[in-house]
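Okay, here's the prediction I keep looking at, along with the sequence it came from:
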Amino acid sequence: MTHRRTLLGAALAAPLATPFLRGAAAQTPLRFSLDWALQGNHGMWALAEDRGLYAREGLAVRMDRGFGSGDTIVKLASGAYDIGFTDPSGAVKFNAENPDKKLVSIYQVFDRTAAALVTVKGRGIDKPQDAAGKKLGAPDAEASRILFPAFAKAANINMAGINWTSMAPNLRDTMLVQRQVDAVTGFLFTVHFNLVGIGVPEDSILSWPYAENGLDLYGSAVMCRADWLERNGETAAKFVRASVGGLKALLNDVPAGMAALKKREPLFDEALEARRFAMTRDRSMLTPNVRSNGLGYLDMERARLLVRTNAEAYGIGSPPTAESLFTDRFLPPASERAV
C-alpha cells in the first residue's frame, strides 16, 4: 500500500510553475512503515499528508502498512524503511544482539503500552489472577507475550500451570472465540475491536491492560536506525514535527482522520475505527503524563524501567542503555506539543 499525493492543487495556485517544480523536486523521500494494517490511530499520518504537513517540511513520505511490530523492526534494521512505528520493547533484545543496527525511539506516540490480557465471559477468568492454570494464546515473539511474566509478577498471577498456544496474529481472535484458548494477550484496542468485528457482544469482552495493572511501560513509538539518524537528523525532526501536527489534527477532527484512511483502504470501517481510536487515545495516548508535559514527553526513569523489564523477560545479560534507545532531541518545542 503505497501512497503518493500529487501537488496539483498547489501548482495551480502558484503564480509561477517553475518555482513550484523546483520546490517539489527538492522534497526529501522518506520510507515509513506502520506497525499493522490501517487502524484509527494511523489517521495522524494520513492527515499529515493530506493537509500538507509533510510537504511543508519538504518531505515526500511513502507510508506502507505493517505486519507486526517485530516485522517493522526487521525492516528498519535492514534499511528497507527509514522510519517506522513500532514497539521499543522489541528493540531491547534486538539492539542487544545487533549493536551495529540498533534502533532509537525518537517520538513516543503511546505513553502507555497497549499490551493487555483479554478474554470473554464464561471462561472462568474474571480477574487477572484467574489466568493461573489456563490456556493462553498469542504469537510467539509478540511483546505482549514476552512481557507476560513481568505482568504476572506485577499483577500477582501464578504462572504455574499456564499453557501457551502459539498462533498467527490474524487467527488470535478466532481461536479465542472458538474456545481453543481461554484468553489471549495482544494490543487492547486491536483484540477488543477485532472481537467486536466478528460479532462478539462488547459487554462480553473482559480485558486487563498491563499498564493499568502494575506494569506501566511505554508503548509504540516512531523509531529509526541510529546510524540513519546520525546522517538524517534534520529529516527525522521534520517527520516528528509533521507527525505531532497530524495527531493534533486527528484529535480535533476524528471523522476527517477516518475519511483520510478510507481513501487509502476502501474496506476501512470508519465507524469501528473511530471507536478504536477513541480507546487508543484515552488508554495509551492522552495520559495524565502527556496532558501535563505534552505529546512525546520522555521520562528517562520510565525508559530505564522498560529496558530493565525487557532485559529480565528476555534474559539479556548486557542490555542496551535507555539513553541509547530513547531520545527527545528531535521533538518540537513543548509549546508545540501541548494538548
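That came through fine.

can we go C-alpha only for contacts and neighbour counts from here?
Fine.

Which stretches in this structure count as strands?
For the chain, the strands defined by DSSP state E occupy 28-33, 59-64, 83-86, 103-108, 115-120, 135-137, 163-165, 183-187, 205-209, 221-225.

neighbouring contacts of the last one?
Taking contacts as CA atoms under 8 Å, 6 or more residues apart in numbering, the residues outside strand 221-225 that touch it are 76-77, 82-88, 101-110, 240.

Might you report the residue contacts of Trp208?
116-118, 128.

quick one on the thing from earlier: which of the strands of the chain sits closest to Asn41?
Closest approach to Asn41 among those (CA to CA): strand 83-86, 11.1 Å.

helices or strands next to that closest one in the packing?
strand 28-33, helix 69-78, strand 221-225 (3 or more CA pairs under 8 Å, 6 or more residues apart in numbering; DSSP states H and E).

another one to put next to it:
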Amino acid sequence: MLARVSAALLGVALFVGTASAEDTTIKFKLGWTTQGSDAAFFYAKDNGYFKEEGLNVVIDKGNGSGATVTHIMSGAYDAGFGDVNAIIQNASTKPEDAPVMVYMVWNQPPFAIVTKNGSGINTIKDFEGHTLGGAQGTPTTRLLPVFVQKNKLEGEKIKLSNMAPNLQEPMLIKGDIDAALVFNITSYFNLVLNNQDPDKDYKWFSFGDYGMDLYSNGVMVSRKLIASNPKAVAGLVRAINKGMIAVAKDQNAGIKAALNFDNQINVDVEKRRLQYSFDKLIVSPEMKEIGVGDVKDDRMTRAIGIVVEGYQLARTPAPSEIFSREFLPPRAERELTYTAN
C-alpha cells in the first residue's frame, strides 16, 4: 500500500524511533540555484518553523532536481527538493539507496515543449518535420520517445538536436531550432530574462496534457534519516508544510525570505516564478481534493509505469519505494489556499 514505506524500513524506524529530533542538523539540497519557487523552505527557516521542531536545517543551492537524488544517495545530504522521476529511476536498480519522497510539491509536471509563433508548429503532429532542441539526460528529452509513442507520432520524422540547457532559449529565439524540450518553470523565465514575451509570442505543449500524467518535484529524504530519526522527518515535513501554506497566502513574505537567503536574486522575476509555480505546478483539482503534499495512489502507479517505459528500466519499483505519506500532517493542516498578491 502506498500509504507506508516498506515493512522492513518501518521496522527499523520503529526500533530506533526513540531518537530525538532535538538539535538535529539536516543538510537540505535545493533543486537548482535560488528561485522564488523555493520560498516555502526559506520562509520556514526565517520564521523558526524548523527550530520549533528541534531542527537545524542547512539549505544549499542545487545543480539539478535529478542531481538532488544522487547527492542524497551519496550521503552528502539528508534531504532535498528534487524530481520524483529520478527517484523511480534509481529505485529500479538501487532500492536500498534511493531516497523516499515524503511531501509532493509540484503536483503537475513541468515537462513541456515550447515553440515560437511562426515556427509552423500549431499542434503536436507538427513536430514531425521539425527540429527539437533537447538537453541530453533531462526528463523532457529522455521521455520524448514515450510522448511520441503515446500520441502516435512518427518519431523518425522528428529531428532531435542535443545541446546544453543554457543554449535552448537562445537557439529558439534565433530560429536555430524549431522547438525546445524544457522545464516550463525554467524556460518561461529564461525567455523573460531574454526580453521575450513567453505568453504572447510562444506556444507551450505540456506533457501532462498529452498522456504523460507524471508527478514531479517534492521533498525527499534519505532512507538513513527515516530509519534513524523518523521524528526529525515528520518535523521537517510539518515545518515545510507550514511554510507552503503561508507563502501561498503571502508571496511578498516568501520573496523576502528568498532575498534573505540570496540577496542576488531578481526580486520581480522570482516573485513571478513563485506565482507561476502555484498557478501551473501546485494548485490543481487533485491538490484541492487531497491536500498539498499528498499523491493519488493509482496515479503514482501509472506514473511509475511511464518512467519505467521511458527509461527502459529493468525493474518496476513498488509505489511504496517511491513515496510515503507516513510523515504528512493531517489533511486539515494541508489545506492550501492560493491568493496571488
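Noted; the coordinates are in hand. Computed from a prediction, not measured in an experiment: that's the story for all the values here.

Provide the TM-score value for the superposition.
Once superposed, the chains reach a TM-score of 0.88 (TM-score structural alignment, normalised by the length of the first structure), with 315 aligned residues with a CA RMSD of 1.7 Å.

circling back: pick the most deeply packed of the helices and strands packed on strand 83-86 of the first structure.
Greatest average neighbour count among those goes to strand 221-225 (a mean of 25), per mean count of other CA atoms under 10 Å.

how far does it sit from the chain's center?
10 Å (CA atoms, centre = their mean, to the nearest Å).

what do you get for stretch 38-58 of the second structure?
19 Å.

circling back to that earlier point, and the contacts of Trp208 of the first structure, which is closest to Glu230 of the first structure?
Nearest member of those to Glu230 of the first structure, counting by CA to CA, is Ala116, at 34.8 Å.

Let me see the contact set for that closest one.
So Ala116 of the first structure contacts 144, 185-188, 207-210 (CA under 8 Å, 6+ apart).

For these, give me TSV that also has distance to Pro29 of the first structure.
Compiled in TSV, the contacts of Ala116 of the first structure are given as follows (distance: CA to CA, whole Å):
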residue	distance to Pro29 of the first structure
Ser144	33
Thr185	36
Gly186	33
Phe187	31
Leu188	33
Ser207	41
Trp208	41
Pro209	37
Tyr210	37
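
Which of these are conserved in the second structure?
Compared against the second structure with both residues aligned by TM-score structural alignment, their matches' CA atoms under 8 Å, those retain 144, 185-188, 207-210.

now, the most widely separated pair of those residues?
Ser144 and Ser207 (13.1 Å).

of the two, who's got more company?
More neighbours surround Ser144 than the other of Ser144 of the first structure and Ser207, with 25 against 20 (other CA atoms under 10 Å).

Trace that one over to the second structure, please.
In the second structure, Ser144 of the first structure lines up with Thr140, judged by TM-score structural alignment.

cool, and Ala313 of the first structure?
Superposed on the second structure with TM-score structural alignment, Ala313 of the first structure falls opposite Gly310.

quick revisit: just the contacts of Trp208 of the first structure now: which is nearest Leu53 of the first structure?
Each of the contacts of Trp208 of the first structure was checked against Leu53 of the first structure using CA to CA; the closest is Ala116, at 33.4 Å.

Could you find the closest non-adjacent residue to that closest one?
The shortest distance from Ala116 of the first structure to any non-neighbouring residue, by CA to CA, 6 or more residues apart in numbering, is to Pro209 (3.9 Å).

So what's the residue count around the alignment partner in the second structure of the one you found?
Per TM-score structural alignment, the equivalent position to Pro209 of the first structure in the second structure is Ser206. When neighbours are defined as other CA under 10 Å, Ser206 of the second structure has 20 of them.

again with Gln180 of the first structure
When neighbours are counted by other CA under 10 Å, Gln180 of the first structure comes out with 14.

Then Leu153 of the second structure?
17.

Spatially nearest residue to it (excluding sequence neighbours)?
Nearest to Leu153 of the second structure is Lys125, by CA to CA, 6+ apart, at 6.4 Å.

Same check on Arg302 of the first structure?
Spatially, and ignoring its direct neighbours in sequence, Arg302 of the first structure is nearest to Leu217 (6.7 Å; CA to CA, 6+ apart).

Tell me how far stretch 158-170 of the first structure lies from the chain's centre.
The answer for stretch 158-170 of the first structure is 23 Å, by CA atoms, centre = their mean.

Provide the aligned range in the second structure for that stretch.
Going by TM-score structural alignment, stretch 158-170 of the first structure sits over residues 154-166 in the second structure.

start to end distance for the matching stretch?
Start and end residues of stretch 154-166 of the second structure are separated by 28 Å (CA to CA, to the nearest Å).

can you list contacts of it?
127-136, 145, 148-149, 177.

One more: stretch 46-64 of the first structure?
By CA under 8 Å, 6+ apart, stretch 46-64 of the first structure touches 1-5, 24, 26-34, 235, 238-239, 242-243, 245-247, 249-250, 256-257, 260-261.

what's that stretch aligned against in the second structure?
Against the second structure, stretch 46-64 of the first structure falls on residues 42-60 (TM-score structural alignment).

before we move on, the earlier item: out of the kept ones among the contacts of Ala116 of the first structure, which comes closest to Arg276 of the first structure?
Nearest member of those to Arg276 of the first structure, counting by CA to CA, is Leu188, at 9.5 Å.

Much appreciated, bye for now.
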